[in-house]
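Enquirer: A structural model of the following input is requested.
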Amino acid sequence: MDAKKIINIAVIAHVDAGKSTLVDGLLNQAGVFRDNQEIDAQVMDSNDQEKERGITIYSKNCAIEYKGIKINIVDTPGHADFSSEVERIMKTVDTVILLVDSSEGPMPQTRFVTQKALELGLHPILMINKIDKKDQRAEEVVDEVLELFMELDADESQMNFPVLYGIAKEGIAQYDMTTPSKDLSPLLETIVTQVGSYDTDLSANPTRMQVSSLAYDPFIGRLGIGRLFEGKAKAGQSVSVIRNDGTQYNGKITKVFVYQGLNRVEVEEASAGDIVVIAGLPEISIGDTVGELNNVKAMDPIKIEEPTMSMNFLVNTSPFAGRVGKFVTSRNIKERLEKELEVNVGLRVEPLVNSDVEGFKVLGRGELHLSVLIEQMRREGFELGISSPEVIFHKNPQTGEIMEPMEKVIINVPTEYSGTVINKLNLRKGMMLDMDSDGVRDKVTYNVPLRALIGFRSEFTNDTHGEGILVQSSNGFEPYKGAIESRQNGVMISMANGVTVAYALSGLEPRGTLFVGPQTEVYEGMIVGQHSRSNDLDVNPTTGKKLTNTRSSGTDESTKLSPWKKMTLEEALEFIEWDELVEVTPDDIRLRKKWLTINDRKRHRNDQKKAIEEL
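Expert: Reported below is the predicted structural model:
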């Protein structure tokens, strides 16, 4: 297809603003789906975890045609932990559709993705979504976005952005609030007008492409995905590749693919302006520049924000290790993490030194970023021991001062709960930036150390009875804020191996919250509940009732237990302290102490004091 008839766009927004739903509408209007085809909602969210969590995790490509123009569409994640997925694809597109909720307005992640787009000189198209909401305030939101652009130092041409209004789930976009529309044609017309045609035929120039994403095919190996900025990419073409570090090597493109609808279609050659997929270069990596053989000019490296949090991925050493997992050794874990590094640019992996257990330190953009990887590995058959999350501190090169990552937190809670939440954020060294109330709900903005938010989300949910909304995004680094109190409660630790019985658990119920039910296998050192007090408590959940040959009235009734708390992976990671681990297997998620026996834990009390002092 002629390069003058190709436009590349990305849909960017905060989480839950309707990005994937809008892409569904564009695909539907373009006739990608058959009339009798059964279509899942958010069809681009094809990964199992994306469907279960209801969020976009990985950037994905598709393409439609409109009036003879091919429009490549990139659906991007909205959660701050996956912002590296957004950063790297910005250079492949001509413009972005900035989607903003008509009620919520610009949220923290909206600021981040907009800033990246403006820095690259893109001219966003603003679409105010969900205008059918009862509490919509579309016109105010437009003004808020304009203020955001001013804060981000947008130039005059970027400030003059087109505005549309719509309902993505109904496939509707309109030019203003009073002129109804039947489909997304106003949005498509705006895209064509905003981007226009290429000024020159870049296909005549030498080949030049930058890889922004990677994929893997079991038959043809690693695939490089990116925009073809100049020239043509042909099957069988010999090329030179310049890595991010400046080194160069030669290779051959064996296959070329482009996108049509949701499918990847093989072609003999692709022209400048298109988003292409190339095979045949097994060492290709994100940020690499692919060009004419011995005649390639490197493009600017793709810069990715540094990780802010780390966890240790350890070999599972519990008594139940190897029962259900297929991959349990250090070598298995190493190979899997190396494979993940090829496609997950926001991740870093370091081998552990001076550790009692073999494993790796994995650095990522947040708890969700790392927990998605852990969950994926669990489903693939891995067994792991995961340590508590730790934030990554930096040292100011000028002053030598310790700097810690901060988060901008926006909470929206019913007024009766706001006092409790504000008090807890204050205790966590948070600084209130703004507060607004309509008499029913309060909207509070805070600047909080990232380490203070570890474990806070579950507390927040309980304190607001599930009615609160909390969103957060990275807010740079600030000087270390001092010690922050950690978990207030101790845990109940099994001191025996065996199977839990209801009789023993009924005796433990008054002591705290149970994490296991009856007929559950436990081992010495496994955490079976949260203690109601601050100290750890060694218990025996396997003790049965002593039987006698004497029966008395009322003593043989069946034991009734309250529902026990079954921890999710995220809840478990937030809950554990420095001397505890999450045991992750394909079938179970368990909590345990690093040192399983009482004597071992006593021997490491000095380590505990030292760790608390360091924290």
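Enquirer: Only C-alpha atoms from now on, for both contacts and neighbour counts.
Expert: Noted.
Enquirer: Going along the chain, name the helices of the stretch 151-300 of the chain.
Expert: For the stretch 151-300 of the chain, the helices defined by DSSP state H, counting those that start in this stretch cover 156-159, 185-195.
Enquirer: Select, out of these, the one closest to Ile589.
Expert: Nearest of the helices of the stretch 151-300 of the chain to Ile589, taken as C-alpha to C-alpha: helix 185-195 at 46.1 Å.
Enquirer: Check which residues of that closest one are buried.
Expert: For helix 185-195, burial by neighbour count (16 or more other C-alpha atoms under 10 Å) applies to 185-188, 190-192, 194-195.
Enquirer: For burial, what's the neighbour tally of Asp135?
Expert: As a burial measure, Asp135 scores 10 neighbours (other C-alpha atoms under 10 Å).
Enquirer: Was I right to think it contacts Glu104?
Expert: No - the criterion here is C-alpha atoms under 8 Å, and Asp135 misses it with Glu104 at 9.3 Å.
Enquirer: residues touching Thr289, list them.
Expert: Applying C-alpha atoms under 8 Å, 6 or more residues apart in numbering, one finds that Thr289 lies in contact with 208-211, 241-243, 296-299.
Enquirer: and which of these is nearest to Leu508?
Expert: Nearest to Leu508 among the contacts of Thr289: Val211, at 56.9 Å, using C-alpha to C-alpha.
Enquirer: this one as well, want them side by side:
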Amino acid sequence: MLEITGTVQADKITPQLLDSNPIERERGITIKLAPVAMSHKGYTLNLIDTPGHVDFNYEVERALQACEGALLLVDATKGVQAQTVANLRLAKNLGLTIIPVVNKIDAPLANTSAAIRQLKQLLNIDIEPFLVSAKTGEGVKNLLDHIISDLPSPSLRGGTPTWQSHSTHPFQALVFNSTFDIHLGVIAFVKIVSGDLHHGDKLEFLNSGQSLTASEIGIFSPGRTEKKIIASGNVGYIITGLKDIRRVLVGDTLCLSTQIKQVSPIPGFRKIHPNVFLDLYPAEGSQYRDLVDALEKLKLNDSSLTTQGINSPILGQGVKVGFLGMLHAEVVGERLEREFGLPVISVSPSVEYKVQLRSGEEKCFSSPTDFPDPAVITKSYEPMAAVNIVVTSPYVGAVMELCQDLRGSLVNVSYLDELVEIDYFLPLIEVITTLHDSLKSVSQGFASMDYELSGWQEAELVKLDVLLNHELFTPMSVITVKEKAYYKGKRISEKLKEAIPRQQFEIPIQVAIGGQIIARETIKAYRKDVDAKLHGGDFTRNLKLLSKQKKGKARMKQFGRVSVPQEAFLAIAKS
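Expert: The predicted model follows:
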């Protein structure tokens, strides 16, 4: 599209042009959305390339609210995925016009006819989806023409086209993304809903109350192009001059400071809360300050990250970091190592739990160290997720068995040609730690999943403590439900036995609930054959050397420190 509309010259087109981050290019995914303005046959088309992964669901929702229509893009080599279904639901809930498109029709592994049948069933339509190849350009011109003819022009909520009467309506804009520039400060990505935006306007956010001056405004083509005025219906950017990205909330409404009483907030705004928490410790204890500084720099461009300083008697100082999901956590960890040269030790992921105390107070916590005394807890709750799985029919039985093992409740099963769509209600911690990897395993890679938070469910929670050489190792403590505690404790001890290297002394690995040991494994010590040099003579000489060795091992066990590698923490996460 960028090439056909002349937005980018043919000789400057590169693969994944809108994916600016190297990790996006390597993984072949979109992490940060990217807007671009194109001109075609006298019309301005604002394209927003959104992420497809569930971790960035809120970003997609806000971007869709800035649009009048959506291209539902399906890969001809993969067919409909769980993310396709989830994003279609978002677009339908917002009342957008949907244009179905099948891409990569030129790929050697393309099964175009199956993708067409699946899209028709999913959308309940009889018309053929558009068949395109982004690589060769086949079908793209026809698609552009239908975008102009089929999608409505920007309008007010009442239906009046804003370009006819923008001067009579107060200025109102939706913030659907933000980024940080070291020289310019926070740059807000906005959709002008009504009125016009002028350079130098005094603006204010309705939800946060933050005021600013539009020191520079413009559009994306695809780089920033400065303008003096942006008319209603357009997508553009505002250089705010603010130095803290957390002051610009995605989904907030912007208006002129003088019209704040005339404008109502655009519905759908909510603050982003992390779903997954990980404790990060620098591999070298002296790099703690470097880790804090690196995370602060990452937070400049990622307002969804939350950080809190923690201290462990075993691993030293670290940071508790909140993420949107496990992919988000992986990307941040990769960026820490690649951009800042900071390898980190990450302990088992956790989610936010809720307990009701005897005093009537409710307490939320995400770390096992904050788990209250069981004697003062009356009820405990764990977060739940509504999970949507799309899988080919031969693997339905294996997928349903996996979900049942993870304490899931079946909600619905529906069929899309050769694909089966399964809806389950599952504990969020099981979705994050187990479901994704196991799903790919039991379906041989043919299943995809999507999930969203779906309230709380009462559960009997317990804390599992890990003792290494009879010493409590707090970073390895985990929260689980009582019915799975014994199984999980056994798995943890077995995994740790495989992951922790042998030492010069015997290491007992114990898993306990309170004072009760529920699982134990022992890592045997290295043993030198001390009587190998003895040939003949009285047997008491052998006994003397063996007794001396035994005393040395006992002394080592008393004073020795257990060396715990990163693999041991990964073993806990996957147990």
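Enquirer: Can you calculate the TM-score here?
Expert: With the length set by TM-score structural alignment, normalised by the length of the second structure, the two chains reach a TM-score of 0.67; 473 aligned residues with a C-alpha RMSD of 4.8 Å.
Enquirer: can you count the residues close to Lys429 of the first structure?
Expert: By other C-alpha under 10 Å, the residues close to Lys429 of the first structure number 17.
Enquirer: helix or strand right after the strand or helix carrying Ile411 of the first structure?
Expert: Secondary-structure element containing Ile411 of the first structure, defined by DSSP states H and E: strand 402-414. Downstream of strand 402-414 of the first structure, the first helix or strand assigned by DSSP H and E is helix 415-427.
Enquirer: buried ones in that following helix?
Expert: Neighbour-count burial for helix 415-427 of the first structure flags 417-418, 421-422, 424-425 (criterion: 16+ other C-alpha under 10 Å).
Enquirer: which two in the residues you listed are spaced the farthest apart?
Expert: Using C-alpha to C-alpha, these reach their maximum pairwise distance at Tyr417 and Leu425, which is 12.8 Å.
Enquirer: Put together CSV for the helices of the stretch 151-300 of the first structure, with distance to Gly25 of the first structure on each row.
Expert: Below are those laid out as CSV (distance: least, C-alpha to C-alpha, whole Å):
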stretch, distance to Gly25 of the first structure
helix 156-159, 26
helix 185-195, 11
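Enquirer: Let me see the ranges of the helices in the second structure.
Expert: Secondary structure of the second structure (DSSP state H): helices at 22-27, 57-65, 82-93, 112-123, 140-150, 162-165, 288-300, 326-340, 396-405, 428-430, 436-442, 485-499, 539-559, 566-573.
Enquirer: Looking at those, spot the one closest to Pro129 of the second structure.
Expert: Pro129 of the second structure lies closest to helix 112-123 among these, at 6.5 Å (C-alpha to C-alpha).
Enquirer: so how far does the closest one sit from its counterpart in the first structure?
Expert: Here the mean offset of helix 112-123 of the second structure against the first structure after fitting is 3.7 Å, by mean C-alpha distance after the TM-score superposition for the first structure.
Enquirer: Mind listing what's buried along that helix?
Expert: For helix 112-123 of the second structure, a neighbour-count test (16+ other C-alpha under 10 Å) marks 112, 114-120, 122 as buried.
Enquirer: For the stretch 201-350 of the second structure, just list every one of the strands.
Expert: Remark: strands assigned in the stretch 201-350 of the second structure by DSSP state E, counting those that start in this stretch are 202-205, 211-213, 216-220, 224-227, 229-230, 235-239, 253-256, 276-282, 306-312, 316-323, 344-346.
Enquirer: among those strands, which is nearest Phe365 of the second structure?
Expert: The closest of the strands of the stretch 201-350 of the second structure to Phe365 of the second structure is strand 276-282. By C-alpha to C-alpha, the value is 10.3 Å.
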